[in-house]
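Peer 1: Okay, predicted coordinates and the sequence, questions at the end:
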Amino acid sequence: MKIAIVGGGSTYTPELIDGIARLGLPVTELALVDPAEPRLATVGGFARRILAELGHPARLVTTTDLDAGVAGADAVLLQLRVGGQQARHSDETLPLECGCIGQETTGAGGLGKALRTVPVVLRIAERVAALAPQAWIIDFTNPVGIVTKALLDAGHRAIGLCNVALGMRMTIASHLGVAPDRLGIDHVGLNHLTWTRSAVLDGKDMLPELLRTHGGELSARVGLPVALLRNLGVIPSYYLRFFYAHDIVLDEQRSSPSRAKKVEAIEAELLTMYADPGLTQLPQLLTQRGGAHYSEAAVQLISAVIGDTHAVHVANTRNDGVFPFLPDEAVIEVPSEISAAGARALPAAPLDPLFAGLVAHVSAYEQLALDAALHGGLERVERALLAHPLIGQAAMAEPLAARLVAANAEYLPWAR
């Protein structure tokens, strides 16, 4: 089996390589693809040492040539960041000027990232279709929901991947003192807009008891009041904090450095560590980079789709009637059956109106955001901003659209 990782120079990559080796995925070749050659060489060298340390026989190659990297692959993982941390900094700070949340996947920042990212991902996917038509594209590139919809709408074999659901499952399992694979969670919504509605152990939903006994820890994990979690009877993902505690988060963002600046410093230190020829294990600092459990999520998904196991994993895929208030072609994040045919969303209990309203609102925004990313135009960008529940006012959307386009013009041919 050959796996290509586009964005292979990412500081995430060693965590992924460690997971592949530790969990014994039967890979014969790993191709790390990235245009940043010095960074790729550093990450690739460390990745080879990890494979050797864990005794995995896979051959690892690094290349700046996309075609060479993806040719003949069975799975292609996308984990790229168009514009790097500098563009992310803009995503996180520019909206603050208009009184809006600054975040790289949610709200105006997420739209900026989508505008830059969707065209690049689609060009990569076209090369995958030409050179590895049997390959599945596993998209970890944010905003995952929008990017996955772009891929599926264009006819590509794609599944969206996020680590949030697996992280929540492992957190709950830890609190219950059980192995994660004994636990089933009902984790539903859109990417970065999800709620965990149940945690079933041996046929019993443990979530009510968990909220009673470990509500404080869960509250701290998602950054929301424990009283809210108990009132809703669910565990919202951390990203719901941008909606449920908007003004608090906005004040925090205005008074602290952007996450991009923090990550930039972490990455510089990580790359220095990775360059040490004596380093053969993941440094503790990597846990501060984010993306915890990414490797487990990726390995499980690849194993299921390549092995045609029909296992159930939370994935981003077509709605196809699961939520009747959304179009079938919308992309949702729910427990899905994973097989050689891809991801099939499993039937889900109806969403509480409180959750359904927000899902419908953000899903409509995602459709407009994709339209703007595919076809360009200041008016389309403004329409997407008007549709987002965190913006939604003309007095904000109009100047914000102009600033977003200007800040990203380098990556938007239609805006130059």
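Peer 2: Right, received. Where do you want to start?
Peer 1: can we go C-alpha only for contacts and neighbour counts from here?
Peer 2: Noted.
Peer 1: right, and A298 touches L161 too?
Peer 2: Yes: under the criterion of C-alpha atoms under 8 Å, A298 makes contact with L161 at 7.3 Å.
Peer 1: Those two: who's more crowded?
Peer 2: With neighbours defined as other C-alpha atoms under 10 Å, A298 and L161 compare such that L161 has more, 28 against 21.
Peer 1: State the distance from the closest residue to that one other than its chain neighbours to N191.
Peer 2: Leaving out its chain neighbours, the residue that sits closest to L161 by C-alpha to C-alpha, 6 or more residues apart in numbering is F140, at 5.2 Å. Separation of F140 from N191 (C-alpha to C-alpha, to the nearest Å): 11 Å.
Peer 1: anything in contact with each of those two?
Peer 2: Residues touching both F140 and N191 by C-alpha atoms under 8 Å, 6 or more residues apart in numbering: C162.
Peer 1: Of the two, which one has the most company?
Peer 2: N191 (28 against 21).
Peer 1: Which residue of the chain lies farthest from its centroid?
Peer 2: Distance from the C-alpha centroid of the chain peaks at G278, with 31.4 Å (C-alpha atoms, centre = their mean).
Peer 1: tell me the SS of that residue?
Peer 2: coil (DSSP: H, G, I helix; E, B strand; the rest coil).
Peer 1: what about it, distance to T272?
Peer 2: From G278 across to T272, the span is 12 Å (C-alpha to C-alpha).
Peer 1: Below is an additional structure, to be compared with the one above:
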Amino acid sequence: MKLAVVGGGSTYTPELIDGFARLRDELPLSEITLVDPDVRRLELVGGMAERMLARAGHPAKVRTTTVVEEGVAGAGAVLLQLRVGGQAARNVDETLPLECGCIGQETTGAGGLAKALRTVPVVLDIAEKVRKHAPGAWIVDFTNPVGIVTKALLDAGHRAIGLCNVAIGFQRRFAAGLGVSPDRIQLGHVGLNHLTWERSVLLDGEDVLPRILAEHGEEIAPSVGLPVELIRHLGVVPSYYLRYFYEHDLVVEEERSKPSRAAEVAAMEATLLEMYGDPSVDTKPALLEKRGGAFYSEAAVALIASLVNDRGDVQVVNTLNNGTLPFLDDDAVIEVPATVGAGGATPLPVDPVEPLYRGLIAHVSAYETLAIDAALRGGEERVKDALLCHPLIGQASLSGELARRLIEANRTFLPWAGSL
């Protein structure tokens, strides 16, 4: 099977290649095509990918192209991992909101909206090319904000599923702490992308979450950025991104006191690209682990393999709600365990969600609908409405100021902004 990676010049790509090489029996590939507008990155990352596969004795050919139509043609699956505007735009997403006293983050709040405004139209354009040149292909979206991008794809009728590494990261962490293999762990994972809680951890069908919180709470708390007392009080394990809601003011102070994550990543990327250009390097550098995306390749391989081989196993994905969470619209995109096969993903039944989480899920889901509308139709008022709806902002004067500033900072990427 041919697999196309749009955004293939990303420094993440060797993480993917490492997974494809290790898990070749699970997902046999004959060709991996890397698509990216950056010729220099393509050359460096493509060369690295070829050496890694050769070292592993993997037969797949690596091809590179700047032309989306050429890259996706005939693919069985297309993986999206792009960043419109690169780390420079991300740096604005993470710093501009701080000037207004708001969280600076690339996937949620004002920064997440800015990224969605830049990204959604580009992704939909790519998806139309996939529809034309690889009509049977599944689109697997790893591009943030995953929930918003996946919903935009599904709203437009594309064969798409969203993927995040938060759930598989928890699964692997809990399995390691319990000294068992990950396949024995099933998560009670519920919510929206980057807004999820682990409400149960089943080990061979038995819920061991209370034991995990009692015995490993002090280890888990720093990894999710929340006090252990709060986690034990809630009786769940929130994702790291919940700290932006539960500890908003503290996080704003932290972010103002140190360089942005974008600045750190930009420096890492420069080093990684230099490594990728070294013809003697043919294994994934240890530095890549600090770049983020742990277990990304394992999650991607498992999902694509299930889609093309109709395995019918259970994985945590971003897909249509369709009544799973009755307090959301059917066309909302949720992140939950689902049965995955050739027909896509079907969410497993979910126990009623407690009001403490239900309210926040509904609030952010409504924002995501407004964010897509702003991304597709543009206009300062639509951007303002999305910000006004977001629980991390929600003030009229603040929403207006942020809307104006975000539009101005991203004008280059927003065709509709030229008329404002």
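Peer 2: In hand now; what should we look at? Computed from a predicted structure; not experimentally measured.
Peer 1: what's the TM-score here?
Peer 2: Aligned and superposed, the two chains score 0.99 in TM-score terms (TM-score structural alignment, normalised by the length of the first structure); 416 aligned residues with a C-alpha RMSD of 0.5 Å.
Peer 1: quick one on the thing from earlier: counterpart of the residue farthest from the centre of the first structure in the second structure?
Peer 2: Mapped onto the second structure by TM-score structural alignment, G278 of the first structure lines up with S280.
Peer 1: mind listing what that match touches?
Peer 2: Taking C-alpha under 8 Å, 6+ apart as the definition, S280 of the second structure has no contacts.
Peer 1: where's it relative to V6 of the second structure, distance?
Peer 2: 26 Å.
Peer 1: just S297 of the second structure next, same as before
Peer 2: Counting by C-alpha to C-alpha, the gap from S297 of the second structure to V6 of the second structure is 15 Å.
Peer 1: So if I had to pick from these two, which one is more boxed in?
Peer 2: Set S297 of the second structure next to V6 and count neighbours by other C-alpha under 10 Å: V6 wins out with 27 against 22.
Peer 1: wait, that one sits on I32?
Peer 2: No: using C-alpha under 8 Å, V6 of the second structure makes no contact with I32, being 10.7 Å away.
Peer 1: got the contact list for the equivalent of the residue nearest to L161 of the first structure over in the second structure?
Peer 2: Alignment note (TM-score structural alignment): F140 of the first structure maps to F142 of the second structure. The contact partners of F142 of the second structure, by C-alpha under 8 Å, 6+ apart, come to 79-81, 162-164.
Peer 1: Let me have those residues in TSV, extended by distance to K132 of the second structure and secondary structure.
Peer 2: Shown next, in TSV, are the contacts of F142 of the second structure (distance: C-alpha to C-alpha, whole Å; DSSP: H, G, I helix; E, B strand; the rest coil):
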residue	distance to K132 of the second structure	secondary structure
L79	16	strand
L80	17	strand
Q81	20	coil
G162	21	strand
L163	23	coil
C164	26	coil
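Peer 1: Which residue in the first structure occupies the aligned position of A366 of the second structure?
Peer 2: Structural correspondence for A366 of the second structure with respect to the first structure (TM-score structural alignment): A364.
Peer 1: Spatially, which residue comes closest to its match, not counting chain neighbours?
Peer 2: In space, A364 of the first structure is closest to A387, 7.0 Å off (C-alpha to C-alpha, 6+ apart).
Peer 1: Now which residue in the second structure aligns to the one you found?
Peer 2: Counting by TM-score structural alignment, A387 of the first structure lines up with C389 in the second structure.
Peer 1: my guess is its match contacts Y367, does it?
Peer 2: Yes: counting by C-alpha under 8 Å, C389 of the second structure touches Y367, with 5.5 Å between them.
Peer 1: which of the contacts of F142 of the second structure tops the neighbour count?
Peer 2: Neighbour max across the contacts of F142 of the second structure (other C-alpha under 10 Å) = G162, 30 neighbours.
Peer 1: For that residue, what is the corresponding residue in the first structure?
Peer 2: In the first structure, G162 of the second structure lands on G160 (TM-score structural alignment).
Peer 1: I'm done for today, thanks for sticking with me.
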